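quick one: sequence plus predicted model below, questions after.
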Amino acid sequence: MSRSTGSQRPQTAPGEEERAAVSALSHAEKIESARNRALKILTATAKSRHQLEERLLKAGEEPEIVTELLDRLENVGLLDDAQLAAMIVRTRFSERGQTRRAIAQELRRKGIDGEVAEEALAQVDDADEAGAAVEVARKKLRQTASLDRPVRIRRALGALGRKGYSSGVAMQAIQSVLAEEPAIPDDGGSTEDDLGDTGPGDDWI
C-alpha cells in the first residue's frame, strides 16, 4: 500500500472554486462599473470625495464598492480634496472677489474637511480681502455713477455684503473709492455725511 508524501491541497466542495471565481469577477465588474461612472462625473466637473460618494450612492452603487473605489482614486491622484479646495479658494477670490468666510461656506457644502479647508483659505489674508473689497466697491460705484450718492452707497454695500464682506470692511472700501472721485459742488443735495448715515438698505445680504 503506497503512502502519499508531501502536503496535499485541501479538497473543495464541488462548485466552490467556480462560485469563488464568479464572486471575484462580480466584484471586479462592480468596481469597473463604479469607476466608469465616477470618471464620467469627474470629467464633467471636479468633485470632492464627499460629493462623488453621494453621486455614486445615489446612482445605486454599493457602499463597500464606492469606498474602495474612492480610496483607489485618491491613491492615483484622480480625487484630491486639498487640490480642489486650493483651486476653489484661488478662483472664488481672484475672479469673484469673495471673502474667506463666503468661500469657507462653499467648502463646507462640498463636504471638504475642516483642516483641509483652513489650509486652502490660508492663501488669502486680511490685506488681500481689503484690497479686493476696494475693487468690488469701485466696480459697483462706477456702474451707478449717474445715481444719487446714497443709492450708490446702498448698492455698493449690497454687492459687498453678498460676497461676504462685513459692514465695517465694506464701508471702508466705499469710503476709499469715493475719496478718489472729484468733489461735487454743494447744491443742497447729498453730502459726505450721507456715507455715515446710509445703512445697508434692502440690498444688504
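Here it is on my side, so go on. Numbers count the residues shown, from 1 in each chain.

please count neighbours and contacts with C-alpha atoms only from this point.
Noted.

ranges for the strands of the chain?
Assigned by DSSP state E, the chain shows no strands.

residue boundaries of the helices in this structure?
According to DSSP state H, the chain carries its helices in the segments 16-44, 49-58, 63-75, 81-96, 100-109, 114-121, 126-143, 149-162, 167-180, 193-197.

tell me how far the shortest one lies from the chain's centre.
Going back to what we said before, that points to helix 193-197. 36 Å (C-alpha atoms, centre = their mean, to the nearest Å).

helices or strands up against it?
helix 149-162 (3 or more C-alpha pairs under 8 Å, 6 or more residues apart in numbering; DSSP states H and E).

kindly report the same for the longest one.
With contacts taken as 3+ C-alpha pairs under 8 Å, 6+ apart, helix 16-44 sits against helix 49-58, helix 63-75.

and it, which residues are buried?
30-31, 34-35, 37-38 (16 or more other C-alpha atoms under 10 Å).

tilt between it and helix 49-58?
Here helix 16-44 runs at an angle of 120 degrees relative to helix 49-58 (axes from the mean of the first three to the mean of the last three C-alpha atoms, to 10 degrees).

another one to put next to it:
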Amino acid sequence: MDPAELPPDERRKKAKEICFDLLAVRARTKDELRQALKRKGFDEETSETLIGKLDEAGLVNDAEFAELWVRSRHANQGLARNALLAELKRKGVDGEIAVQAAGEVDREAEEERARELVRKRMRSLGNVDEQAAIRRLLGFLARKGYPQGLAYTVIREELREFGAEAAMLDDAIPD
C-alpha cells in the first residue's frame, strides 16, 4: 500500500516501524534511514520529522555510527582509512565526521593490519612465483584501500621475513 494513502497517524506509525526494524539489525545513518523511507514511498516531511525525533532520542547518531563502523571494518575486514572514508561517505556520513572517525586508524595501526593481512594471504599463495605473489598482494591491499607506498614496504618486508627475495620491490620504493 502506498504510504500517501494512509492517514497521517498511520503513515508516521508505519515509517517508525520501518526505521525500528532497520535499527534492530544494526546502527544506521540518518541518510540510510532517509533513503529506506524514500524507497518505501514516504514523503520527505514524514521522513525528516521521524529522523529528527530519532536523532533527539539518541537512536540515530552519525558520529557514533561512523566510530563503530571504522572500528569494526578496520578490525574485521582490514580496511584502510581511504576505504573507510569512502564507505562512510557512501552511507551519507558528513565529510568532517567521516574524516574524524577514520582518523582513529593511525598510520601505525594501518601498517600493522596490512602486515597481518599480508601474512595471512601469503599462506594461501602456495607455490606461486615471487612476481605473481607481489602482484596479487599489491592488488589485495589496494582493494582494501592501503596507500601504494605502505603496501610496497609491508610486502617487501613480509616477503623477506617469509624467506623470499623481494628484490623486485627494492627499486620500486625509496626506503
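Cool, the structure landed. The structure displayed is predicted, hence computed values, not measured ones.

ok, now how distant is the most centrally placed residue in structure 1 from residue 129 of structure 1?
The residue lying closest to the centre of structure 1 (C-alpha atoms, centre = their mean) is residue 107, at 4.1 Å. Per C-alpha to C-alpha, to the nearest Å, residue 107 of structure 1 is found 18 Å from residue 129 of structure 1.

tell me which residue of structure 1 matches up with residue 99 of structure 2.
By TM-score structural alignment, residue 99 of structure 2 lines up with residue 118 in structure 1.

can you list the helices and strands packed on helix 16-44 of structure 1 in a markdown table and add mean neighbour count and distance to residue 16 of structure 1?
Converted to a markdown table, the helices and strands packed on helix 16-44 of structure 1 look like this (neighbours: other C-alpha atoms under 10 Å; distance: least, C-alpha to C-alpha, whole Å):
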| stretch | mean neighbour count | distance to residue 16 of structure 1 |
| --- | --- | --- |
| helix 49-58 | 16 | 31 |
| helix 63-75 | 15 | 23 |
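
dump these into a markdown table; add distance to residue 136 of structure 1 as well.
Supplementary listing: the helices and strands packed on helix 16-44 of structure 1 in a markdown table, determined by distance: least, C-alpha to C-alpha, whole Å:
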| stretch | distance to residue 136 of structure 1 |
| --- | --- |
| helix 49-58 | 31 |
| helix 63-75 | 37 |
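
stretch 66-77 of structure 2 aligns to what range in structure 1?
Stretch 66-77 of structure 2 maps onto residues 85-96 of structure 1, going by TM-score structural alignment.

contacts for the matching stretch next, please.
98-100, 103, 107, 112, 116-117, 120-121, 123 (C-alpha atoms under 8 Å, 6 or more residues apart in numbering).

ok, and the most crowded of those residues?
Counting neighbours by other C-alpha atoms under 10 Å, residue 99 comes out on top of the contacts of stretch 85-96 of structure 1 with 27 neighbours.

any idea how far residue 95 of structure 2 is from the counterpart of residue 145 of structure 1 in structure 2?
Using TM-score structural alignment as the criterion, residue 145 of structure 1 maps onto residue 126 of structure 2. For residue 126 of structure 2, the distance to residue 95 of structure 2 equals 41 Å [C-alpha to C-alpha].

so the two - more neighbours on which side?
Taking residue 126 of structure 2 and residue 95 together and counting by other C-alpha under 10 Å, residue 95 has the greater number of neighbours (13 against 9).

still on that earlier bit, among the helices and strands packed on helix 16-44 of structure 1, which comes closest to residue 21 of structure 1?
Closest to residue 21 of structure 1 of the helices and strands packed on helix 16-44 of structure 1, according to C-alpha to C-alpha: helix 63-75, at 17.7 Å.

which part of structure 2 lines up with the closest one?
Against structure 2, helix 63-75 of structure 1 falls on residues 44-56 (TM-score structural alignment).

go on, stretch 31-42 of structure 1?
Against structure 2, stretch 31-42 of structure 1 falls on residues 12-23 (TM-score structural alignment).

for the matching stretch, give me the average deviation versus structure 1.
If you overlay the two and look at stretch 12-23 of structure 2, the average distance to its match in structure 1 is 1.5 Å (mean C-alpha distance after the TM-score superposition for structure 1).

what's in contact with that stretch?
By C-alpha under 8 Å, 6+ apart, the list of residues contacting stretch 12-23 of structure 2 reads 28, 33, 37, 42, 46-47, 50.

stretch 141-150 of structure 2 now?
78-84, 110-111, 114, 138, 151, 173.
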